[in-house]
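# okay, here's the prediction I keep looking at, along with the sequence it came from:
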Amino acid sequence: MGDGTEAPQGETTQNVILWALEVIRYRHIDTASRYGNEEDIGIGIIKSGIPQDQIFITTKIWDMDQGYESTIMAAETSLSKLQTSYIDLLLIHSPRPGSQKRIESYRALQELVKRGNVRSIGVSNYAVKHLKELMETNPEIIPVVNQIEVHPWNNRKEIISHCTEHKIIVEAFSPLTRGKNINKIHIIDNIKVYGFVIEEEDMKILDNLDEYLVAGVAERNE
């Protein structure tokens, strides 16, 4: 679950997670420490009774937690709140804290993989220059994902091309610019996304809509 909006704190999130896992059989949950709902997501997963190895959990290190030691601590806090033994995918939420913090944070992510606390690591909201900076550090573990805002009005061709070249998967958030993901009807609709084909002529129209419209958190130029 995750489309660029975050579920609220409290029983609402617990129930939505439980319902989505049990009834609709969602298996990917995308959250972040900034959303403040990791604890409720953990409760919902436990209530579902579904084993952890059957659910893929993504969470993120927020700006104020970046830095080597603070990233380690933030990850441990997320593990505690989610009540899981490991995180499937841990991302740096944004590049905004600056070069030194970005590099330290990614070094911490690699350490968390070595410790077994995290399975895969990546980044979010990274522009090409941030990715180049990261790769210049010769990381032992290449980021598997760059989670960025992508939709017809912000197609991010340069970033996508760079990621493809370096075998980094682009994961889009806000693919429809904005949307509510706690509505049961919308959750059902989301899982039916593969039930149609966009014709080539329509794709050409969509490709020409780009206006760098930013609906969520955009990368900055630090």
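Alright, I've got the coordinates. Residues are numbered from 1 along each chain as shown.
# could you use CA atoms for every contact and neighbour count after this?
Fine.
# strands along this structure, start to end?
Counting by DSSP state E, the segments of the chain that form strands are 28-30, 56-61, 87-92, 118-124, 145-149, 169-173.
# now render those as CSV, adding mean neighbour count and distance to residue 159.
As requested, these are exported to CSV (neighbours: other C-alpha atoms under 10 Å; distance: least, C-alpha to C-alpha, whole Å):
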stretch, mean neighbour count, distance to residue 159
strand 28-30, 17, 21
strand 56-61, 22, 20
strand 87-92, 24, 17
strand 118-124, 22, 12
strand 145-149, 24, 9
strand 169-173, 19, 9
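# in a markdown table, list these along with distance to residue 105.
Conversion of the strands of the chain to a markdown table gives the following (distance: least, C-alpha to C-alpha, whole Å):
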| stretch | distance to residue 105 |
| --- | --- |
| strand 28-30 | 20 |
| strand 56-61 | 8 |
| strand 87-92 | 7 |
| strand 118-124 | 10 |
| strand 145-149 | 15 |
| strand 169-173 | 20 |
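# residue 185 - how many residues pack around it?
Using other C-alpha atoms under 10 Å, the number of residues around residue 185 comes to 9.
# wait, residue 60 touches residue 88, no?
No - contact between residue 60 and residue 88 fails when scored by C-alpha atoms under 8 Å: they sit 11.1 Å apart.
# presented hereafter is structure B, for comparison with structure A:
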Amino acid sequence: MQVRLVFLALILALSGLFAWQWSRENVLAHSVDELKASLASADVELARVAQSASTTAATTAANITELKNREQLVAKSQDQKLQSAVAAVTPAVVSIVESKEVPKLQVTYVNPFGNDPFFQGFGAQVPVYQQVGTTTQNVSAGTGFLVRANGYIVTNKHVVPDTNATYTVLLASGKQKTGTVVWRSSTEDLAVVKITGSGYATIPLGDSSALS
């Protein structure tokens, strides 16, 4: 009887051991399957993120290139506008040269002691500048622009300040004209110069209050 009980207990123990081993293997297999599924899902997610990052980088690079192209086009357009504006006004821009009579000096040598007989034998001579007349000389220059086809030029008052000076206007064509100052304003630092002739290129005057 005891042998049977021992044998039965042994069978039950072995059955339990086999059941535990089977359950353990099933749990491990299930865990491995879940791990594989998680890794596969992670790989898919990583691939999606990498693809998204690649697409974003490509889009960003394209946007940067487009922005640079636009900036270059804007800069080129501004340069072209500036060049066009300069070309349009250049024929009406003039130079104004101020000329006046200045002393003409000559160097002579004199005895610093005058006619004192005591010093005559020393032969001392010093240079002295003496005026021997006057000469016409260009003393300054500035710019202006024609606003009327019959020869009216707007410039700054400090360009034509001297009422005793002579003013020569150099045109863009290379011609020279004598300019006559017809109006000056020290307050606005503006002046109007008139030259003879007609048909000159002009710059139209605008209204600064109309600018936005």
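Thanks, I have the structure now. All values derive from a computational prediction rather than experimental measurement.
# tm score of chain vs chain?
Structural agreement between the two chains, given as a TM-score (TM-score structural alignment, normalised by the length of the second structure), stands at 0.20; 68 aligned residues with a C-alpha RMSD of 5.5 Å.
# right, and the strands of the first structure - which one's nearest residue 47 of the first structure?
Distances from residue 47 of the first structure to each of those were compared by C-alpha to C-alpha, and the smallest falls on strand 28-30, at 14.9 Å.
# mind giving me the packing neighbours of the closest one?
Secondary-structure packing of strand 28-30 of the first structure (3 or more C-alpha pairs under 8 Å, 6 or more residues apart in numbering; DSSP states H and E): strand 56-61.
# where do the strands sit along the second structure?
For the second structure, the strands identified by DSSP E occupy 93-110, 126-146, 152-155, 166-170, 176-185, 190-194, in order along the chain.
# nearest residue to residue 168 of the second structure other than its sequence neighbours?
Using C-alpha to C-alpha, 6 or more residues apart in numbering and skipping residues adjacent in sequence, the residue nearest residue 168 of the second structure is residue 178, 4.7 Å away.
# I'd like to know how far the one you found sits from residue 71 of the second structure.
Summarising the geometry, the distance separating residue 178 of the second structure from residue 71 of the second structure, computed by C-alpha to C-alpha, to the nearest Å, is 47 Å.
# and what of residue 29 of the second structure?
In this view, residue 29 of the second structure and residue 71 of the second structure are 62 Å apart by C-alpha to C-alpha.
# and for residue 155 of the second structure?
The gap separating residue 155 of the second structure from residue 71 of the second structure is 37 Å, by C-alpha to C-alpha.
# higher neighbour count, those two?
residue 155 (22 against 12).
# the closest residue to that one other than its chain neighbours: neighbour count?
For residue 155 of the second structure, the nearest residue in space outside its immediate sequence neighbours is residue 144; the separation is 4.4 Å by C-alpha to C-alpha, 6+ apart. Neighbouring residues of residue 144 of the second structure were enumerated by other C-alpha under 10 Å; the total is 19.
# correct me, but residue 144 of the second structure touches residue 97?
No - counting by C-alpha under 8 Å, residue 144 of the second structure does not reach residue 97; the two are 10.7 Å apart.
# touching, residue 40 of the first structure and residue 46? I think so.
No - counting by C-alpha under 8 Å, residue 40 of the first structure sits too far from residue 46 to count as a contact (9.9 Å).
# ok, these two, which is more surrounded?
Between residue 40 of the first structure and residue 46, counted using other C-alpha under 10 Å, residue 40 has the larger neighbour count: 23 against 17.
# thank you, goodbye.
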